[in-house]
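Novice: only geometry, no sequence info:
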């Protein structure tokens, strides 16, 4: 895979396209916090301890890529909040899988745990192939690129 003009967007790989849009740690953590209900600039800044200039750039990029949308919540002074789009909401399983990987390979320690808001049960994530029912990562895979047979 070659990177052209510092971008992976021309690659035929969906992983490359995803990395191009959300592939840095700050963006993933912003999305994590958005799923936890944070919507406002100051909330993200306080939660993450991120510099305002970096946060502004990441929120702009996530908005341009259609993962967040801005909505005015105050006219005087003008203030906007950031809400997850449908595409942003669909990233929750990916974030959970990253969290499970981290829990397994980076140590338990004081890691955040996730619970179902209605049942109170802890969420334990596993990726399953819909066709075979096999747990992803337990069987060999084959990759077929667009111009391959």
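Specialist: Nice, thanks for sending it over. Note that the structure is a prediction, hence the values are computed from the model and not measured.
Novice: From here on, just use CA atoms for contacts and neighbour counts.
Specialist: Fine.
Novice: same for the stretch of helix or strand residue 83 belongs to, what does it pack against?
Specialist: Assessed by DSSP states H and E, residue 83 sits inside strand 78-84. Strand 78-84 is packed against helix 25-35, strand 68-75, with contacts defined by 3 or more Cα pairs under 8 Å, 6 or more residues apart in numbering; DSSP states H and E.
Novice: and for the longest one, what are the contacting residues?
Specialist: Yep, that's helix 25-35 we're talking about. Here helix 25-35 makes contact (Cα atoms under 8 Å, 6 or more residues apart in numbering) with 22, 44, 47-48, 55, 58-59, 62, 82-84, 88-89, 92, 95.
Novice: ok, residue 125 - how many residues close by?
Specialist: Number of residues near residue 125 (other Cα atoms under 10 Å) recorded here: 15.
Novice: can you confirm it is in a strand?
Specialist: No: note on residue 125: no strand contains this position according to DSSP: H, G, I helix; E, B strand; the rest coil, which reports coil.
Novice: for the helices and strands packed on strand 78-84, which one sits closest to residue 113?
Specialist: helix 25-35 (12.6 Å; Cα to Cα).
Novice: List the contacts of the helix or strand just after that closest one.
Specialist: The element immediately downstream of helix 25-35 (helix or strand, assigned by DSSP H and E) is helix 41-48. Applying Cα under 8 Å, 6+ apart, the contact partners of helix 41-48 are 29, 30, 33, 38, 50, 51, 52, 55, 81, 82.
Novice: another one to put next to it:
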């Protein structure tokens, strides 16, 4: 049997990285998730240059991940807040932080406690059967397409 020709695989991960994959985008979102909203503080906590950060914030706003809110008219000044799409990235950021703590740094720089007082550890489970989700427990399937109306 002849090998099938390879084609670029449609991928939601690749599409998501088009939105948040540029350097400084996720760390700017991290700061907003931590409650930092002014440009100067976001720049300070991320280490991003002002021009690069301004570019990332514009792109994140255009993509609908953040909202810019004016808090001063003279001079005009803005705060940056997570929109719904940005808030929904928070579990992804927690997962990336947990991975980074294990594989990318010698010692974690921050830990989180839940309101119950215990440390937070991610636990990915199936919403239907509550069993752990692992690579081995997943089977890729094509989503059903809704036929176009004539």
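Specialist: All right, it came through fine. Keep in mind the model is a prediction, meaning the values are calculated, not measured.
Novice: TM-score for these two?
Specialist: TM-score of the superposed chains, computed with TM-score structural alignment, normalised by the length of structure 1, equals 0.82; 139 aligned residues with a Cα RMSD of 2.2 Å.
Novice: Quick check: which of the helices and strands packed on strand 78-84 of structure 1 has the most neighbours on average?
Specialist: Ranked by mean neighbour count under mean count of other Cα atoms under 10 Å, those are led by helix 25-35, which reaches a mean of 18.
Novice: Tally up the residues packed near the alignment partner in structure 2 of residue 91 of structure 1, please.
Specialist: In structure 2, residue 91 of structure 1 lines up with residue 89, judged by TM-score structural alignment. Look at residue 89 of structure 2: counted by other Cα under 10 Å, it has 18 neighbours.
Novice: Also residue 38 of structure 1?
Specialist: Each residue near residue 38 of structure 1 was counted by other Cα under 10 Å, and the total is 19.
Novice: Next one: it relative to residue 32 of structure 1, how far apart?
Specialist: 9 Å (Cα to Cα, to the nearest Å).
Novice: try residue 129 of structure 1
Specialist: On the measure of Cα to Cα, residue 129 of structure 1 and residue 32 of structure 1 end up 24 Å apart.
Novice: what does stretch 56-69 of structure 1 correspond to over in structure 2?
Specialist: Counting by TM-score structural alignment, stretch 56-69 of structure 1 corresponds to residues 54-67.
Novice: Need the residues that contact the matching stretch.
Specialist: Around stretch 54-67 of structure 2, the neighbours that count as contacts under Cα under 8 Å, 6+ apart are 19-20, 22, 24-25, 28, 68, 80-87.
Novice: Can you give me the buried ones in that stretch?
Specialist: The neighbour-count check on stretch 54-67 of structure 2 (16 or more other Cα atoms under 10 Å) flags 56, 57, 59, 60, 61, 65, 66, 67 as buried.
Novice: Distance to residue 135 of structure 2 for these - can I get that in TSV?
Specialist: What follows is the buried residues of stretch 54-67 of structure 2, written out as TSV (distance: Cα to Cα, whole Å):
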residue	distance to residue 135 of structure 2
56	32
57	34
59	32
60	30
61	33
65	28
66	32
67	35
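Novice: Map residue 18 of structure 2 onto structure 1.
Specialist: In structure 1, residue 18 of structure 2 lands on residue 20 (TM-score structural alignment).
Novice: Just give me the residue closest to the centre of structure 2.
Specialist: Centroid-nearest residue in structure 2, with Cα atoms, centre = their mean: residue 89, separated by 3.8 Å.
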